[in-house]
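**Q** sequence and predicted structure are below.
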Amino acid sequence: MNKLYEYINLILFIYVITLNIMKLLSSTWRSLAAFRRTTAVPVRRFVKVAFSDKYLFYTNVTISLTLSSVGDLMEQTYEIYIKEQTKYDLKRCAHMAFSGVAVGILCHHWYKVLDKFIIGKTFDMVAKKLMLDQFIFSPIMIVTFFGSVALFEANPLENFKEEVKDKFVRLYRAEWMVWPPAQIINFYFLPTRYRVLYDNTISLGYDVYTSQVKHSKPMKTGSEVISKKISQLS
């Protein structure tokens, strides 16, 4: 009889605990649902305004500026981790942010022009946009990137020429590895207003690499290495 009584008490205890847990979960769910209802409308309203024709330019430039900065900070974090530098260089980050502004402006207008003159989402239309993007716009973007950052450096023209000569091919080769598959999705599925947002989201990792290439030392040619060795021996 005592065992039966203990068994009934155990069942009642489990039932009460389960009931309280269910009440807690129900209350939590209702709170989350209420929070979602109260925040969903303002968020949708913000997105609608930010990506409207009136503010789209400013939104695209802000996105590019922000993610270019974040990409450089991620690269600097890695460089600090491997002890290539000891602290964050905020001036360098600001320069990369400015390059993001320049790139954002170009991207905003490029996609509008591209969608205006090449209308549709057939395979042929997407292929045309992809070819124009890779063969015309990508080189312009790389040159713009080096040029915009060089404005803040000593001897900007010389630095610009030197970096384009030494690093252009390296970045352009990387562009072909990243952007063709990404841009197929961009051109086929997304409306014009979201293209720059998509680009910058995809390119966050690429921005890290861009920062790495930009701030890496120039690659020496074989003749330069030999000349240096000879000068050390003489």
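**A** Perfect, I can see it now.
**Q** CA atoms for contacts and neighbours, from now on please.
**A** Noted.
**Q** and stretch 160-167, which residues are buried?
**A** Buried residues in stretch 160-167, counted by 16 or more other Cα atoms under 10 Å: 160, 163-164, 167.
**Q** can you check stretch 93-109 too?
**A** For stretch 93-109, using 16+ other Cα under 10 Å, the buried residues are 93-108.
**Q** quick revisit: helices - which of the buried residues of stretch 160-167 land there?
**A** Using DSSP state H, the subset of those located in helices is 160, 163-164, 167.
**Q** picking up where we left off before, would JSON lines of the buried residues of stretch 160-167 with distance to residue 133 be doable?
**A** Listed next are the buried residues of stretch 160-167 as JSON lines, based on distance: Cα to Cα, whole Å:
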{"residue": "160", "distance to residue 133": "23"}
{"residue": "163", "distance to residue 133": "22"}
{"residue": "164", "distance to residue 133": "19"}
{"residue": "167", "distance to residue 133": "20"}
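**Q** quick one, what contacts the closest residue to residue 69 other than its chain neighbours?
**A** Using Cα to Cα, 6 or more residues apart in numbering and skipping the chain neighbours, the partner closest in space to residue 69 is residue 97 (5.0 Å). By Cα atoms under 8 Å, 6 or more residues apart in numbering, the contact list for residue 97 reads 64-66, 68-69.
**Q** second one coming, line it up with the first:
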Amino acid sequence: MLRWYQAKLAKSPILTSSITSAVLFGSGDVLAQQAVDRRGLEKHEFARTGRMALYGGAVFGPVATKWFGILQRHVNLNSTLTTTLARVGCDQFLFAPVQLTAFLSSMAIMEGTSPLEKWHHSFLPAYKANCMVWPIVQSANFAFVPLELRVLTVNVVSLGE
């Protein structure tokens, strides 16, 4: 299964990462609504799940694929440790705030609410939570996971976040 997936990534990295992200963003929302919030099928917000899948496939998958490639090509220092730390720093202080802003804005637009209000209400708590989890995850991701599997890794970890 992994070889098949890697072959798909090698042939069409953006498309494969987009489909992966759409499926896992949608699955993560189903888990959040059913396993965490215990809404039950009759109270499940299917539109929310659709918005998450759309964002994952249309935005996160392609953007994260390109971002990880940029880091791989352009952030290379004297050792694996310093390279990993520099990539984590770039990811946390450049990519995360931009990606989080894009996510919050996209969700607000798809919900028919104000992107600015959503950002003011949600950005800081979400970014603080991000900083508690992702530096550790991305340290392992950048140090040990092959480039082509990094988007998948982030998506899988996000299921439990």
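**A** Good, I have the coordinates. Everything numeric here is computed off the predicted structure, so don't read it as measured data.
**Q** TM-score for the pair, please.
**A** Here the TM-score for the pair of chains, by TM-score structural alignment, normalised by the length of structure 2, is 0.89; 158 aligned residues with a Cα RMSD of 1.9 Å.
**Q** picking that back up, for the residue nearest to residue 69 of structure 1, pull up the helix or strand it's in.
**A** helix 90-117 (DSSP states H and E).
**Q** same deal with residue 119 of structure 1?
**A** Going by DSSP H and E, residue 119 of structure 1 is not part of any helix or strand.
**Q** how far away is the aligned partner of it in structure 2 from residue 9 of structure 2?
**A** Correspondence of residue 119 of structure 1 to structure 2, assessed by TM-score structural alignment: residue 76. Look at residue 76 of structure 2 and residue 9 of structure 2: by Cα to Cα, to the nearest Å, they are 23 Å apart.
**Q** repeat that for residue 141 of structure 2.
**A** 17 Å.
**Q** count of residues packed around residue 67 of structure 1?
**A** 22 (other Cα atoms under 10 Å).
**Q** my read is that residue 148 of structure 2 contacts residue 7, right?
**A** No: Residue 148 of structure 2 is beyond contact range of residue 7, at 10.2 Å (criterion: Cα atoms under 8 Å).
**Q** more crowded one of the two?
**A** Between residue 148 of structure 2 and residue 7, residue 148 has the larger neighbour count (other Cα under 10 Å), namely 17 against 13.
**Q** what sits closest to the most centrally placed residue in structure 1 if chain neighbours are left out?
**A** The residue lying closest to the centre of structure 1 (Cα atoms, centre = their mean) is residue 204, at 2.5 Å. Once flanking residues are discounted, residue 204 of structure 1 sits nearest to residue 71: 5.7 Å by Cα to Cα, 6+ apart.
**Q** so what's the counterpart of the one you found in structure 2 up against?
**A** Superposed on structure 2 with TM-score structural alignment, residue 71 of structure 1 falls opposite residue 28. Contacts for residue 28 of structure 2 were tallied using Cα under 8 Å, 6+ apart; they are 158-160.
**Q** average offset between the helix or strand where residue 28 of structure 2 lies and structure 1?
**A** Using DSSP H and E, residue 28 of structure 2 sits in helix 13-31. For helix 13-31 of structure 2, the mean deviation from structure 1 after alignment is 1.0 Å (mean Cα distance after the TM-score superposition for structure 1).
**Q** which of the contacts of residue 28 of structure 2 are retained in structure 1?
**A** Using both residues aligned by TM-score structural alignment, their matches' Cα atoms under 8 Å, structure 1 keeps these contacts from the contacts of residue 28 of structure 2: 159-160.
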